[in-house]
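*Asks:* Sequence first, then the predicted structure, then my questions.
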Amino acid sequence: MTLTVPPGDFAAYLFDCDGTLVDSMPLHYAAWCQTLDAWGCVFPEDLFYAWGGRPVAEIIASLNEQQSLAMPVDEVGRLKEERYQELLPKLTAIAEVVEHVDEAYGRVPLAVVSGSTRESVTASLDALGLLDRFDALVCAGDYANAKPHPEAFLLGARLLGVPAQDCLVFEDTDMGVAAATAAGMAAVRVPPPWAR
C-alpha cells in the first residue's frame, strides 16, 4: 500500500485511530458481534464499515431503532469495550501510516482525533507502543458533533496550536475525510483492509 500525500509543508499531522493508525476494525467488529449477540442484534459487516467513525452510543441507538430493540446504551457500550480490550493482544499497527508518525515525530506536533472513547484509543496506542508519540488526543466525549462535522479536527488543531489550513489529516473513512475537508485541512486517505 502506498499512501498519496498531498504536496506542501504541513505544520501538524492529525491521525484517526481505528483503521488508520491501528488495524483494529476487525477486532472492533468481533467485539461488537460478541456483545450484540446477547440481545439478538445483528450488525452486518458492510454496515459496520459504513458507520466507521460514528460514536459507540450513536451506533447502539441506531441499531435499537433499526431493529426495534431496547438495548441499554451504557451497558452495551461498556461490554463492547471490555471485549475489545480482551482482543488487544491481536492488534497490529498499519505500518505505512506509522512510518509517517515516525518521520514527523519531534519535527511537527501530532494528534489523534477519534470517534472512539479515550479508554479505547489509549489502550490501542499503548498496546503498540505509540501513545507517547502524540501531543494531544481528541476522543468521543471531547466534542459535541461527531465526524463528518469538522469540530473534532478543529479541536485537535487548537490543542496543537496550529491553524487548521496547516494541518494534514490521515483518515480511513468517508466521514473522516469529509470532516477534515470541512475543517479546511488536507487529507490522506488510508485504504480499508481489503484494499491494502
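*Replies:* Yep, that arrived.
*Asks:* okay, CA-based contacts and neighbour counts for the rest of this
*Replies:* Noted.
*Asks:* Which element, helix or strand, includes residue 103?
*Replies:* helix 95-104 (DSSP states H and E).
*Asks:* Name the SS class of residue 14, please.
*Replies:* Assigned by DSSP: H, G, I helix; E, B strand; the rest coil, the conformation of residue 14 is strand.
*Asks:* how far away is it from residue 121?
*Replies:* 14 Å (C-alpha to C-alpha, to the nearest Å).
*Asks:* quick one on the thing from earlier: by neighbour count, which bits of the helix holding residue 103 are buried? Give me those.
*Replies:* 97, 98, 101, 104 (16 or more other C-alpha atoms under 10 Å).
*Asks:* Setting aside sequence neighbours, what's the nearest residue to the first one?
*Replies:* Leaving out its chain neighbours, the residue that sits closest to residue 97 by C-alpha to C-alpha, 6 or more residues apart in numbering is residue 21, at 5.9 Å.
*Asks:* you'd agree residue 120 is up against residue 80?
*Replies:* No. At 10.4 Å, residue 120 does not count as touching residue 80 under the criterion of C-alpha atoms under 8 Å.
*Asks:* From residue 186, how far out is the closest residue to residue 184 other than its chain neighbours?
*Replies:* Once flanking residues are discounted, residue 184 sits nearest to residue 165: 5.4 Å by C-alpha to C-alpha, 6+ apart. From residue 165 across to residue 186, the span is 7 Å (C-alpha to C-alpha).
*Asks:* Put this next to the first one:
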Amino acid sequence: MTMPASLPADIEAIIFDCDGTLADTFGAHFRAFRDILADYQVAFDAEFYHARLGLSRYQLLEDLKQTQGKPFDEQAVAERNTAAFLKHLSAIRPIPYTHDILRSQYGRLKLAVASGGQRPIVEATLKAIGVRDMLDCLVTIEDTGVGKPAPDLYLLAAEQIKVDPRFVLAYEDSDEGMEAAERAGMRVIDIRPFYRTDPARW
C-alpha cells in the first residue's frame, strides 16, 4: 500500500509502530547486542542482524547460537539488553516519512504508538527523536503481554484514545505489524517502500 495523497476524511487517529516505523533504531539495537555478545566471544555483524529484524529477541539469539555454534546464555543477554541499548541513544534517528506525518497531524488527530518493544526502550526512543510529548498514549508489550501479529496492542491503544478502530490509520514496517493492525480492524500503511535502514553504516 502506498501513502495516500491526503488522509481519508473519516480518520480520527493515527497509531504508529515505533522501531523501524517512527525511529530508525537499528544502530542502537545492533551496538547493544554487539557489546553484550562480545563478552561471550560471539561475533555479531550488521548484515546478520539486518536479515533477522522480524525475529523476536529470543528467536534472534537462538538463531545466532545455531549459526555460530558457540554457547552463551540467551536469558542473560536479553536481561542486559535494555541497559546496553540506553548507552547508544545517540545512534537513533527519526524516520523522515513518518516523522513528518506525525508532526503534521499533531493537534489535529489523536496520535499513539503501539509497540511490541519493552517500555523503557520505547520511551527512551520516542524521547530521543523528540515526539514522546506529542502522543496521546503509548502501549507496549508490558501492557498486553501479547505481541504482534495479535491485534491486542492496537486494540488497547484505540481503547485508550477512545477511537473506534474503523477510524484509525496505522503505520507499520513489518508483516506481523500490518497483520496486527488489520486484525484490529484498522487501515494500515506499509512504510517499507519509503524507508529502509542501511546496515552498511554500522
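*Replies:* Good, I have the coordinates. This structure is a prediction, so every number in the text was calculated from the model and none was measured.
*Asks:* about what we covered before: which position in structure 2 pairs with the residue nearest to residue 97 of structure 1?
*Replies:* Aligned by TM-score structural alignment, residue 21 of structure 1 pairs with residue 22 of structure 2.
*Asks:* pretty sure that match contacts residue 99?
*Replies:* Yes. Between residue 22 of structure 2 and residue 99 there is a contact under C-alpha under 8 Å: 6.1 Å.
*Asks:* Quickly find the element holding residue 111 of structure 1.
*Replies:* strand 110-113.
*Asks:* picking that back up, more neighbours, residue 165 and residue 186 of structure 1?
*Replies:* Neighbour comparison, residue 165 of structure 1 and residue 186: the larger count goes to residue 186, with 22 against 17 (by other C-alpha atoms under 10 Å).
*Asks:* Give me the spatial nearest neighbour of that one, chain neighbours excluded.
*Replies:* Nearest one to residue 186 of structure 1, counting by C-alpha to C-alpha, 6+ apart, is residue 168 at 5.1 Å.
*Asks:* Assign the one you found to helix, strand or coil.
*Replies:* strand.
*Asks:* cool, the one 10 residues further on as well?
*Replies:* Secondary structure of residue 178 of structure 1, reduced to three states by three-state DSSP: helix.
*Asks:* Hmm, it is touching residue 146, no?
*Replies:* No. Between residue 178 of structure 1 and residue 146 no contact is recorded; they are 11.4 Å apart, counting by C-alpha under 8 Å.
*Asks:* okay, these two: which has more neighbours?
*Replies:* Neighbour comparison, residue 178 of structure 1 and residue 146: the larger count goes to residue 146, with 23 against 18 (by other C-alpha under 10 Å).
*Asks:* quick one: contacts for the more buried one?
*Replies:* 53, 54, 55, 115, 140, 152 (C-alpha atoms under 8 Å, 6 or more residues apart in numbering).
*Asks:* counterpart of the helix or strand encompassing the last one in structure 2, which residues?
*Replies:* Secondary structure assignment for residue 152 of structure 1, by DSSP H and E: helix 151-160. Alignment note (TM-score structural alignment): helix 151-160 of structure 1 is matched to residues 152-161 of structure 2.
*Asks:* What count of nearby residues applies to residue 40 of structure 1?
*Replies:* 12.
*Asks:* Pull the contacting residues for residue 17 of structure 2.
*Replies:* 113, 114, 115, 170, 171, 172, 173, 177.
*Asks:* out of the residues you listed, which one sits closest to residue 131 of structure 2?
*Replies:* For those, the residue nearest residue 131 of structure 2 by C-alpha to C-alpha is residue 113; the value is 10.5 Å.
*Asks:* Is that closest one in contact with residue 134, as I believe?
*Replies:* No. Under the criterion of C-alpha under 8 Å, residue 113 of structure 2 makes no contact with residue 134, lying 10.5 Å away.
*Asks:* Tell me which of these two has more neighbours.
*Replies:* In terms of neighbours (other C-alpha under 10 Å), residue 113 is the more surrounded of residue 113 of structure 2 and residue 134; the figures are 26 against 16.
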